[in-house]
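[1] Dropping the sequence and predicted coords here.
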Amino acid sequence: MAAVNQVSTTVSSTGTISFHNINYTVGTKARSHKRRSKCLTLPFFKVTEQKQILFDVSGRFMNGMNAILGPSGSGKSSLLDILADRKDPRGTSGIVLVDNFPRHPSFRYTVGYVVQEDICSGTLTVRENLYFSVSLRLSEALSASDKRVRVSTVITELSLEACADTRVGTEFLRGISGGEKKRTCIGMELVLSPNILFLDEPTTGLDASTASSIMNCLKDLSRRGRTIIFSIHQPRYSIFKLFDTVMLMCNGQCVYHGSAKGVVPYFSTHDYQCEPYDNPADFALDVLIDIGRKPDIIAKLNDLYNKTDADTSAAFPRPGNMIDLESLDHKRRKYKVQAARSLGAEIFYLSQRTLRNSFRNPALALSQISVSIILGAMVGLLFYDLKKTTDSGVQNRLGAIFFISLNQIFINVTAIDALLKERALFIHEYASGYYRIFTYFIAKLLCDLLPMRVIPTILFSIISYFMMGLSRTISQFFIFLLTIFIASLFGSAMCFFISAITSIFPVALIIAILICVMMTMFSGFVLDLDSVFKWLSWIQWTSASRYVSNLLIINEFQGLTFCLSNQTNVCPMTGEQILDNLDIPHANSWDLWKNFLALTIMTVLFLISSYIQLIRIKKTK
């Protein structure tokens, strides 16, 4: 497969994007009873129907403010994604040209795309977010001083000087305003110096004043020779008059494409009159909603549009050349686009951001450490100075080990929420060409999962181990510490995998709880594993709690003797006898370390599965 560099080409100087006969079809669940009944005997087959979203949409966007306006479900966001090369190519057809040439394979990485949600790192400052973007998306040939100059220029362009060194903010950290956050997201795209900038409903969720500020900012950018293309739902008049061209969409078809001033006169010729002092955008939306219930009028307006100068002046290729251009468009997808930066550079910048996120997020960093200290002290107090007696000594040791083995895995469920919140950031950044999946995974593992397990593990182990009065030898403490660490790492890997397979927090939480409950049931403490049905007994070999408890029990009980509590110095029970009663093999060191090996293998399998799932996550819309 041929390869091209992500930054080897830039968008043409004029930034004119034209498109012809864009169709888009998606598969939806079949609603027809007849279609479903055909597959009643084969429930594993997904019955789908094809639904067409866009119908032969054509047009041209040039330098200036280009709005795609329409009611919900009209196809405006789908068209925007197709033009930006963000839509899954399956189900799409038609030609998209940039300055009358097919889009380069690296097109999606050399234009700006701002999603509807404000996606950026909340623990970083505005300047740090912009510097992160320019560091990963532009060539290594750009010096550090040039990067800083480019970032400062964008900050000035977007009037972000007052908040440049203020953190963006999270739900736990007060930060910048909504308008400043939107401009920060725009700035993360502008550091590429793109001539084409796409925005998906940039005013959604903003108040009227902030929305006007954002659109005036975009208007200023368009005056500097940029092509600004955005979808928008229902703008106020002060925003509508900023548009240079407007494309009106209704039920997946274009019914008007021309100047913003020409909207009212155009519809007046079709018996739709705009009341005096009425907002033209509101008027247009009312018309679109009305004709949306009249397919014959939509067809008439669409046919009329296809015959207007707005379409014919687009200088589209002749029908004989359409097949060749479409063939070229399909071929470009076969090129493998090389990353702008090396693996080492990506890991460095990702690790730097990940560590900043960890240290600047009090809800994550401090809570992990605080909980470890509190739980360590609580366990130490509940099982303080365990006696070596046959009654309480044995029972309390087993109880402490059961609680520790369960807690060290289950407590990591709290990380699911943070991982899910980062999921949207990962999808957007990967789709925009910030980094490879491999480098994101390595940075996440080395600078998040491992550090957030090491420090809490050491604190919990030191506090609880010596307060409980467990066997005080260096080797046994080391095994205890290592077991707690790998148990915590297993819990983190499990939560990482769960957050990769679903984006819904309640679903992720239910999956995590079910896994923890099953592991607890088959840990060997709750029920006699020999009494379980044979067709269910295999689950015990997938129970991480079982391996953790086996490690801790062997480590603690081997070599101990338990005496009667009447101070007669009669010690009728040894730790080995207790291990035999619990049916835990302990003949040699392999019986200890095989549990550690099994736990390590399960952890690695979860990490590998997480990486595979990150690859499988749909990056296109």
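    On my side now, so go ahead.
[2] Going by C-alpha atoms from here, please, whenever you check contacts or count neighbours.
    OK.
[3] and A487, what does it touch?
    By CA atoms under 8 Å, 6 or more residues apart in numbering, the contact set of A487 is 405, 408-409, 544, 548, 599.
[4] I meant Y384, not that one.
    Contacts of Y384 (CA under 8 Å, 6+ apart): 467-469.
[5] go again using 6 Å as the cut-off
    467-468 (CA atoms under 6 Å, 6 or more residues apart in numbering).
[6] the strands in the stretch 1-150 of the chain, which residues?
    3-5, 17-29, 48-61, 64-69, 92-98, 101-102, 112-114 (DSSP state E, counting those that start in this stretch).
[7] helices and strands around the first one, which ones?
    For strand 3-5, the contact count by 3 or more CA pairs under 6 Å, 6 or more residues apart in numbering; DSSP states H and E identifies strand 336-338 as packing neighbours.
[8] Pull the contacting residues for A424.
    Applying CA under 6 Å, 6+ apart, no residues contact A424.
[9] how far does stretch 4-23 stretch from start to finish?
    28 Å (CA to CA, to the nearest Å).
[10] so which helix or strand takes in the residue nearest the centre of the chain?
    Nearest to the geometric centre of the chain sits R423, at 2.0 Å (CA atoms, centre = their mean). If you go by DSSP states H and E, R423 is part of helix 415-431.
[11] following that helix, which helix or strand comes up?
    Next along from helix 415-431, by DSSP H and E: helix 437-444.
[12] What's the first helix or strand after that following helix?
    helix 451-468.
[13] Pull out the buried positions in that following helix.
    Across helix 451-468, burial judged by 16 or more other CA atoms under 10 Å covers 452-454, 456-465, 467-468.
[14] S351 contacts A443, doesn't it?
    Yes - counting by CA atoms under 6 Å, A443 is a contact partner of S351 at 5.0 Å.
[15] thinking Q540 is in contact with F522, fair?
    Yes - between Q540 and F522 there is a contact under CA under 6 Å: 5.0 Å.
[16] Included below, for side-by-side comparison, is a second structure:
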Amino acid sequence: MSLSKKKERAETTIKEMGLQDAMDTRIGGWGNKGLSGGQKRRVSICMEILTRPKLLFLDEPTSGLDSAASYYVMKRMIDLARQDRMTIIASIHQPSSQVFQLFHNLCLLSSGRTVYFGRSDIAYKFFESNGFPCPSHQNPSDHYLHTINTDFDEDMDQVFHANKTTEEAISFLVRCYKSSHTCQEIHRHVAEICIENREELKKGSQANFISQCLILTRRSFVNMYRDLGYYWLRLAIYIALCSGLGSVFYDIGSGYSSIQARGSLLMFTASFLTIMAIGGFPSFVEDMKVFQRERLNGHYRPAAFVVSNTISSAPFLLAISLIPGAITYSLVGLQQGCAHFIFFASTLLACMMLVETLMLIVASIMPNFLMGLITGAGIQGLMILSGGFFRLPHDLPLVFWRYPLYYIAFHRYAYQGLFKNEFEGLTFPAAQVLQGGGGGGGAAYIKGEEILRNIWQVEMGYSKWMDLAMLFAMVAFYRLMLLIVLGTVEKFKPVIREINFFFLGKQEKY
């Protein structure tokens, strides 16, 4: 279906649900400007209808609606079901006689037991034939609910069950239904459907993958653009921080002392600038809530969400890498050359994409704000310690810190790539020159390659572009991990909830 037809269908559905006067109204407006409870209910129904599902579950769709609106909404649902060959299963609260007549089939449950399941228009015969006739001029649905209601046993026994208790009456009706012709017909019909239409039931009605990605990318980009706290505030903070960083290391020079200063600057850039991406964690948590609700409703697949999030966030992350990065690079006076700055900004971009993906993974597993921040910051702290700056690679303890953490921490590739980008091709005066020596009359200099090999213990067997390629490969791997986590987290959510509440000291039972 083309986008124009989808838009036309959406507008038609909105009008048929009586929402044409609220088409330009914000759902969560201030004061009296927002939608009413009944209108919000109809909007939620419209959202489900637009996906054209073959099977639609509605939990009390008429809640908050008056009797006229309830009939109108349910009548429209029946028309849609016929038009799109849709099956609708709804639990409904105290339907009027008009609304009850719209239902083709009826299922009555009491304490998990099936009291009746069959055509709604002949349910009265079942109750009448088993000693519970519906009184004249009474809504049949009210009579059925009163008969099988167990909340007020003492009062209900005297009014509806004659000489039987509520439990006895329900058990009697359950036995009667199991032995009835209606029950046998239902079992036979279900068996036929399972055999004949098994493949038909598996067919979906989702939009294709490309359409899902395009729509989600546009929506995600608009949300990021409008939300000041998502990227704009972070951009402002990065500009302020990089301006401060540039002023601290202003005009760093090319003396021997600048070797350590350049290394510290590059380490700070790859570590503490990128770790600030956790500032977007609250927005990530909200994105995960929306994704989980929409995925469970069958709107799109996890892969579409991952692709759209990657594409929509890339322009903002690129801006954060280029603008603050240019400020720091120019103020400090790092190695000149367009290729050197491009590598610097690209490394910063890759690191921020890695941190964002890591925090998205954490947000999908731990939706609790405090737990998520602690977990994400803790993981990155361990990676920074093993990256090869605070403790040089050859000096790292072999167990855990060097094998495997040093090789899987992205900071290692960021540090080494930035060091190569800065020191290769430069020369610095050796330490003894600064001591006023010069005994032999010749100036002693140390090449950048020697600094990389002997001072920073950088692996020189491959170029800096290989380090950058490793960073972007890790971005792809982290995104794949996010996809796997999104696809499997629902199975382990009960366990995750128990762990979260254990650490938070809560004893609420799920």
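    On my side now, so go ahead. Remember, predicted model here, so these are calculated numbers, not experimental data.
[17] Please state their TM-score.
    With the length set by TM-score structural alignment, normalised by the length of the second structure, the two chains reach a TM-score of 0.72; 445 aligned residues with a CA RMSD of 4.3 Å.
[18] Which residue of the first structure sits opposite D467 of the second structure in the alignment?
    Under the alignment (TM-score structural alignment), D467 of the second structure pairs with N595 of the first structure.
[19] which residues does its match contact?
    Y547.
[20] did I read that right, it in a helix?
    Yes - under DSSP: H, G, I helix; E, B strand; the rest coil, N595 of the first structure sits within a helix.
[21] Distance-wise, check it relative to I554 of the first structure.
    10 Å.
[22] how about T328 of the second structure, what's its match in the first structure?
    In the first structure, T328 of the second structure lands on S464 (TM-score structural alignment).
[23] Helices of the stretch 251-400 of the first structure, start to end?
    263-268, 280-291, 295-306, 309-312, 319-332, 343-360, 362-382, 392-410 (DSSP state H, counting those that start in this stretch).
[24] Can you say which of these is nearest to C185 of the first structure?
    helix 343-360 (16.6 Å; CA to CA).
[25] what's the matching range in the second structure for the closest one?
    Against the second structure, helix 343-360 of the first structure falls on residues 209-226 (TM-score structural alignment).
[26] That stretch vs the first structure, mean deviation?
    Stretch 209-226 of the second structure differs from its equivalent in the first structure by a mean of 2.3 Å after superposition (mean CA distance after the TM-score superposition for the first structure).
[27] For that stretch, what is the distance to the chain centroid?
    Stretch 209-226 of the second structure sits 13 Å away from the centroid of its parent chain (CA atoms, centre = their mean, to the nearest Å).
[28] just stretch 150-169 of the second structure next, same as before
    On CA atoms, centre = their mean, the centre of stretch 150-169 of the second structure falls 48 Å from the chain's centre.
[29] repeat for stretch 526-540 of the first structure
    On CA atoms, centre = their mean, the centre of stretch 526-540 of the first structure falls 38 Å from that of its chain.
[30] Give me the buried positions along that stretch.
    Applying 16+ other CA under 10 Å to stretch 526-540 of the first structure flags 529, 540 as buried.
[31] got it, and stretch 580-587 of the first structure?
    584, 586.
[32] Contacts for that stretch, please.
    D591.
[33] let's see it at 7 Å
    554, 591-592 (CA atoms under 7 Å, 6 or more residues apart in numbering).
[34] same thing with stretch 406-423 of the second structure?
    Residues contacting stretch 406-423 of the second structure (CA under 7 Å, 6+ apart): 266-267, 270, 334-335, 340, 344, 347, 383-384, 386-388, 448-449, 458, 464, 467-468, 471.
[35] And these, which of them are buried?
    266-267, 270, 334-335, 340, 344, 347, 383-384, 386-388, 448-449, 458, 464, 467-468, 471.
[36] before we move on, the earlier item: quick one: map the residue nearest to the centre of the first structure onto the second structure.
    So, by TM-score structural alignment, R423 of the first structure is matched to M288.
[37] Helices along the stretch 401-510 of the second structure, start to end?
    Counting by DSSP H, counting those that start in this stretch, the helices of the stretch 401-510 of the second structure are 405-408, 410-423, 448-450, 464-504.
[38] most tightly surrounded among these?
    Mean neighbours per residue, mean count of other CA atoms under 10 Å, is largest over the helices of the stretch 401-510 of the second structure for helix 410-423, with a mean of 24.
[39] What does I45 of the second structure correspond to in the first structure?
    Under TM-score structural alignment, I45 of the second structure pairs with I186 in the first structure.
[40] Okay, and its match sits in which element?
    helix 178-190.
[41] Just give me how far that helix sits from the chain centre.
    The answer for helix 178-190 of the first structure is 19 Å, by CA atoms, centre = their mean.
[42] Quick check: it compared with the second structure, mean distance?
    Helix 178-190 of the first structure sits 2.8 Å off on average (mean CA distance after the TM-score superposition for the first structure).
[43] Likewise for stretch 398-408 of the first structure?
    Counting by mean CA distance after the TM-score superposition for the first structure, stretch 398-408 of the first structure comes out at 1.6 Å.
[44] And the contacts of that stretch?
    By CA under 7 Å, 6+ apart, stretch 398-408 of the first structure touches 383, 484, 487-488, 520, 545, 548-549, 552.
[45] Recalculate using a threshold of 8 Å.
    Contacts for stretch 398-408 of the first structure (CA under 8 Å, 6+ apart): 379, 383, 484, 487-488, 491, 520, 525, 545, 548-549, 552-553.
[46] Which two among the contacts of A487 of the first structure are spaced furthest apart?
    Largest pairwise distance in those, by CA to CA, is 13.1 Å, between Q408 and L599.
[47] Can you classify the residue nearest to L450 of the first structure when sequence neighbours are not counted by secondary structure?
    Excluding its sequence neighbours, the residue lying closest to L450 of the first structure (CA to CA, 6 or more residues apart in numbering) is L489, at 7.0 Å. Look at L489 of the first structure: counting by three-state DSSP, its state is helix.
[48] Map L489 of the first structure onto the second structure.
    By TM-score structural alignment, L489 of the first structure lines up with M353.
[49] Wait, that match touches A476, no?
    No - the criterion here is CA atoms under 8 Å, and M353 of the second structure misses it with A476 at 9.7 Å.
[50] hang on, Q94 of the second structure is in a strand, isn't it?
    No - assessed with three-state DSSP, Q94 of the second structure is coil; it does not lie in a strand.
[51] Pull the contacting residues for the residue nearest to R436 of the first structure when sequence neighbours are not counted.
    Excluding its sequence neighbours, the residue lying closest to R436 of the first structure (CA to CA, 6+ apart) is Y430, at 6.8 Å. By CA under 8 Å, 6+ apart, Y430 of the first structure lies in contact with 436-437, 619.
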